[in-house]
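1. build the 3D model from these lines:
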Amino acid sequence: MNEDELLVRLRAAFQALDPIPEDVLAAGRSAITWRRPDAALAELADDHNRPLPAGVRGVTTRLLTFAGTELSVEIEVTGTERSNRELTGRLVPACDAHVRVRHLTYAHDVLSTRTDKAGQFVLPRVPEGLVSLEFHLSDATSVVTSWVRL
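-> Alright, predicted model coming up:
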């Protein structure tokens, strides 16, 4: 028996005894389709909730800062509905960009907008869950944020 035959038998044994759940396989396939090796990564540098003043009713605000080599992204997350969030953000330094939400349950470009001249943007109805933002800049480069749970 060679290594290939051994691996085939081992895989069959594991598949029979403890098969991989279909949702795990789907998540793995989805992760590969979201991969953007040509885009620069802006990693989460700061994440904190801003408490409401005493006696004030409303939603809490979460502030996220993503830092990249050439670009930073500052985002304010507020809860607008039970399962949706509003993202208000800006690019530093300010630049023109197409902003796209990457969410596991949405197809490409379902949730997207453009920045204004000051590099600011608003995404009013982003569902909770794992989210990443992708920015297509006017110089044809792209920046993606690391994934965060809203």
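
2. going forward, measure contacts and count neighbours with C-alpha atoms only.
-> Fine.

3. the protein: helices as residue ranges?
-> Along the chain, the stretches classed as helices by DSSP state H are 3-17, 22-34.

4. now render these as CSV, adding distance to residue 144 and mean neighbour count.
-> Shown next, in CSV, are the helices of the chain (distance: least, C-alpha to C-alpha, whole Å; neighbours: other C-alpha atoms under 10 Å):
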stretch, distance to residue 144, mean neighbour count
helix 3-17, 35, 11
helix 22-34, 10, 11
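
5. now those helices in a markdown table, with distance to residue 104?
-> As requested, the helices of the chain are exported to a markdown table (distance: least, C-alpha to C-alpha, whole Å):
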| stretch | distance to residue 104 |
| --- | --- |
| helix 3-17 | 26 |
| helix 22-34 | 7 |
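
6. for comparison, sequence B:
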Amino acid sequence: MNDDELLARVRAAFETLDPLPEGVLAAGRSALAWRAPSSVLAGLTGDLAGRVASGVRGGGVRALTFAAPGLIVEVEVAPTGRGREITGRLIPSAAADVHVRQPGLAPGEVTARVEAGGLFCLPRVPEGVVSLDLRFPDGTSVVTSWVRL
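-> Next up, the predicted model:
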């Protein structure tokens, strides 16, 4: 028996005794499909959960800060029923399209345009694991690290 035959038998044993749940497999495929290898990563540098904003009913707002070289992305996440509303701004202000990346969403399903002053709003984002993809007119993009909302 060679190594390939041994690995095939081990794989068959695991598939029989402890099969991989379909949801896990689908999430893995989705994560690979959502890769953006040419994008710059904006890592999470601040997370203030439960901060209460004036005028907001039913709970606090979560403030997140992401940083990439030459860019800061500040967002506030507010609960809206089963979803979330994300409002944010880019520092420094820049023209861009913001796309929500989430395993359950089709590409381009939830998007917004950055307005004057670097402001944007995504009113209906499903709860779950989310990343933002900022696409600039020059073809470059910045993606935020994944966070659970």
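
7. closest one to residue 124 of structure 1 among the helices of structure 1?
-> Nearest to residue 124 of structure 1, of all the helices of structure 1, is helix 22-34, at 22.3 Å by C-alpha to C-alpha.

8. and the contacts of the closest one?
-> For helix 22-34 of structure 1, contacts defined as C-alpha atoms under 8 Å, 6 or more residues apart in numbering pick out 102, 104.

9. that one vs structure 2, average distance?
-> For helix 22-34 of structure 1, the mean deviation from structure 2 after alignment is 0.8 Å (mean C-alpha distance after the TM-score superposition for structure 1).

10. hang on, the earlier thing: between the helices of structure 1, which one is closest to residue 56 of structure 1.
-> Evaluated over the helices of structure 1, closeness to residue 56 of structure 1 peaks at helix 22-34, with 39.8 Å, by C-alpha to C-alpha.

11. give the contact list for the most centrally placed residue in structure 1.
-> Nearest to the centroid of the C-alpha atoms of structure 1, with distances taken as C-alpha atoms, centre = their mean, sits residue 132, at 1.2 Å. Listed by C-alpha under 8 Å, 6+ apart, the contact set of residue 132 of structure 1 reads 101, 102, 103, 144, 145, 146, 147, 148.

12. equivalent analysis for residue 116 of structure 2, please.
-> By C-alpha under 8 Å, 6+ apart, the contact list for residue 116 of structure 2 reads residue 93.

13. report how many residues lie close to residue 39 of structure 2.
-> Residue 39 of structure 2 has 16 neighbouring residues, counting by other C-alpha atoms under 10 Å.

14. doesn't residue 140 make contact with it?
-> Yes: contact criterion C-alpha atoms under 8 Å: residue 39 of structure 2 and residue 140 qualify, at 6.9 Å.

15. just the strands in structure 1 please.
-> Taking DSSP state E as the criterion, structure 1 contains strands spanning 40-50, 61-67, 72-79, 84-92, 97-103, 112-114, 120-127, 130-137, 142-145, 148-149.

16. re earlier: restricted to buried residues, select the contacts of residue 132 of structure 1 in ChimeraX.
-> Per 16 or more other C-alpha atoms under 10 Å, the buried members of the contacts of residue 132 of structure 1 correspond to this ChimeraX selection:
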select :101,102,103,144,145,146
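
17. closest to residue 44 of structure 1 among the contacts of residue 132 of structure 1?
-> Distance to residue 44 of structure 1 across those (C-alpha to C-alpha) is lowest for residue 146, with 6.3 Å.

18. what's stretch 70-90 of structure 1 in contact with?
-> Taking C-alpha under 8 Å, 6+ apart as the rule, stretch 70-90 of structure 1 contacts 42, 59-67, 91-93, 115, 118-128, 150.

19. list only those of the residues you listed flagged as buried.
-> Applying 16+ other C-alpha under 10 Å to those flags 42, 62-67, 91-92, 115, 119-124, 126-128, 150 as buried.

20. grab the nearest non-local neighbour of residue 144 of structure 2.
-> Spatially, and ignoring its direct neighbours in sequence, residue 144 of structure 2 is nearest to residue 42 (4.6 Å; C-alpha to C-alpha, 6 or more residues apart in numbering).
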